[in-house]
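1. make a model of this:
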Amino acid sequence: MIQNELIQLLSKETEKELTYAIKAAPFYSIMLDTTQDISKIDQMCEIYRYCSIEYDDNGKPKALQINESFLGFHKVEGQSGAALSEQILQIIKQRGLSISRCRGQGYDGASNMKGIYKGVQKKIIDVEPSAVYVHCAAHNLNLVINDAVKDVTEMAQFYDIVQRVYVFFGLSIKRWDILSSLISESGTHKGVTIKNLNPTRWAGRYDAVFALKVRFFQNLTVNKFSIKMLQPKAVDLAKAADLLKVCMDEMCRLRNQFEDVKKEATDIAQKWSIRPEFEKRDFVP
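-> Predicted coordinates for the structure are as follows:
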């Protein structure tokens, strides 16, 4: 009981300090998302993005610090744009913040959030026209990539195999123990294990494939994908555009070096004693 009380006191004090910092900033943006907890209750996270000025010993500004502060979860009272926006405005008011200083909204691309007529962003803009809506860049890229590959049969089959490998080992304690005993815990990727395939986030698919690749062929290296690079708090729209261009350039490079990628896949297959077979197709230029 005492430790719970101490944790609650520390939480309240931290929350108070963060709220004070947000109030001290001239403007702020809100970033919100919802997800179900283990009890199937929809929870909305409350995050504020704002800038603070660092001063030197002489009291002169020396740096601009970008901050993102998480202040809590809230049970979602309704899923409509009107219900969510009303709850958001009420939360902001309870914090003692003025909606007139809100200059940005960051949500995913769900219709109840981004809708131009009845979405949350429209309801907030009706109250504060300067609160510009920005679709989360990382989430946007996830959607683009998923849409680009969802109709490719070979990709669907590949990820089905990745998921079945996890299910085969993950649903059996005995098989998982055998796999764990065979996995080398030395080297750069210590502690990496095969993972469940994330159905919505492409970065999660990267983690699953990377773990499988490391565990069955540990000497290969894998390039980091741009999605995780879009998530740091210091990333602005210009930086996001640059990162997306780098991603596109890398994909073009891989396409132009297809034979090299094919050879690497062949080497991996041979390492696993798998007969490499590639379907031949006629392409019309």
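
2. CA atoms for contacts and neighbours, from now on please.
-> OK.

3. residues in contact with stretch 6-26?
-> Around stretch 6-26, the neighbours that count as contacts under Cα atoms under 8 Å, 6 or more residues apart in numbering are 28, 48, 50-52, 69, 71, 95, 97, 101.

4. just send those residues back as TSV, with neighbour count too.
-> Putting the contacts of stretch 6-26 into TSV (neighbours: other Cα atoms under 10 Å) gives the following:
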residue	neighbour count
28	24
48	21
50	23
51	18
52	16
69	17
71	18
95	15
97	17
101	16
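
5. filter the residues you listed down to just the ones in strands.
-> 28, 48, 50-52, 69, 71 (DSSP state E).

6. which one of the residues you listed is nearest to residue 111?
-> Ranked by distance to residue 111 (Cα to Cα), these are led by residue 48 at 21.9 Å.

7. quick one: the closest one and residue 66 touch, right?
-> No - contact between residue 48 and residue 66 fails when scored by Cα atoms under 8 Å: they sit 10.7 Å apart.

8. I'd like the structure of this one too, to check against the first:
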Amino acid sequence: MADEATDCSTKEQIALYVRYFNRQQGEVCEEFLGYREASSTTGQALAETFLEALDEYGINIDQMRGQGYDGAANMAGVHRGVQARIRERVPLALYTHCRAHSCKETIVRNMMDTVQTAAFAFDYSAKRLLNFEECLANDDEARMAMNRKTKLKTLCETRWFSRVDALNTFLKCFAVVVESLEELGGDGDSKARGYALSIKQYLMEIES
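-> Here you go, the predicted model:
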């Protein structure tokens, strides 16, 4: 499994992982191998970099039975993508599209939408943000969990690690979010009331 991204110095870095069956433990394991700098992001260049790295780590390429990347053309292309180039070398290495980029579970999508909507609701309104900060100041447990943060984080469409941070932040101050939205709704903010109802509806869905 691999993915590439541009780092802060504008270099293309490739993160490489392997998933394998550990016979001694009797379970599937996953290990991070390391990073490789990419001289080019074409399917051919990336495939060569992947195979060279696996060889350097002493991994028997001929035993590869799967490969997983995102859906970008240079990765998933059926003719010139990485997966196609790899299969020219290892025909049994079947390609699987990254599930994180193709999740169709309604409950997961609803959850993501709810978190994003709530973050935007507070981020783009000074009145709502002030109310949120006041509610947070009155909740010692949430305030400590937030570790000096005073705002929710919005979800990034492409950086999945940032989504983890946004979801963790939302979880830590969940009670504060609901309390603030309900207070705002009670003061006549119809949108805030709707957001609070949306969150409660989601909780009812997962509980059922």
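
9. closest to residue 218 of the first structure among the contacts of stretch 6-26 of the first structure?
-> Proximity of the contacts of stretch 6-26 of the first structure to residue 218 of the first structure (Cα to Cα) peaks at residue 69, which lies at 37.9 Å.

10. list the contacts of the residue mapped onto the closest one from the second structure.
-> Using TM-score structural alignment, the partner of residue 69 of the first structure in the second structure is residue 31. By Cα under 8 Å, 6+ apart, the contact set of residue 31 of the second structure is 17-19.

11. any idea how far residue 31 of the second structure is from residue 20 of the second structure?
-> 9 Å (Cα to Cα, to the nearest Å).

12. go on, residue 119 of the second structure?
-> Distance, residue 119 of the second structure to residue 20 of the second structure, using Cα to Cα: 39 Å.

13. and for residue 39 of the second structure?
-> Using Cα to Cα, residue 39 of the second structure is found at 28 Å from residue 20 of the second structure.

14. likewise for residue 171 of the second structure?
-> Using Cα to Cα, one obtains 33 Å as the distance from residue 171 of the second structure to residue 20 of the second structure.

15. tell me, how many residues neighbour residue 174 of the second structure?
-> Applying other Cα atoms under 10 Å, we find 16 residues neighbouring residue 174 of the second structure.

16. tell me where the stretch 101-250 of the first structure has strands.
-> Assigned by DSSP state E, counting those that start in this stretch, the stretch 101-250 of the first structure shows strands spanning 102-107, 132-135.

17. which SSE is the equivalent of residue 90 of the first structure over in the second structure in?
-> For residue 90 of the first structure, the aligned position in the second structure is residue 52, judged by TM-score structural alignment. If you go by DSSP states H and E, residue 52 of the second structure is part of helix 43-56.

18. quick revisit: of the contacts of stretch 6-26 of the first structure, closest to residue 271 of the first structure?
-> residue 69 (47.1 Å).

19. returning to that earlier point: deepest of the strands of the stretch 101-250 of the first structure, which one?
-> strand 102-107 (a mean of 22; mean count of other Cα atoms under 10 Å).
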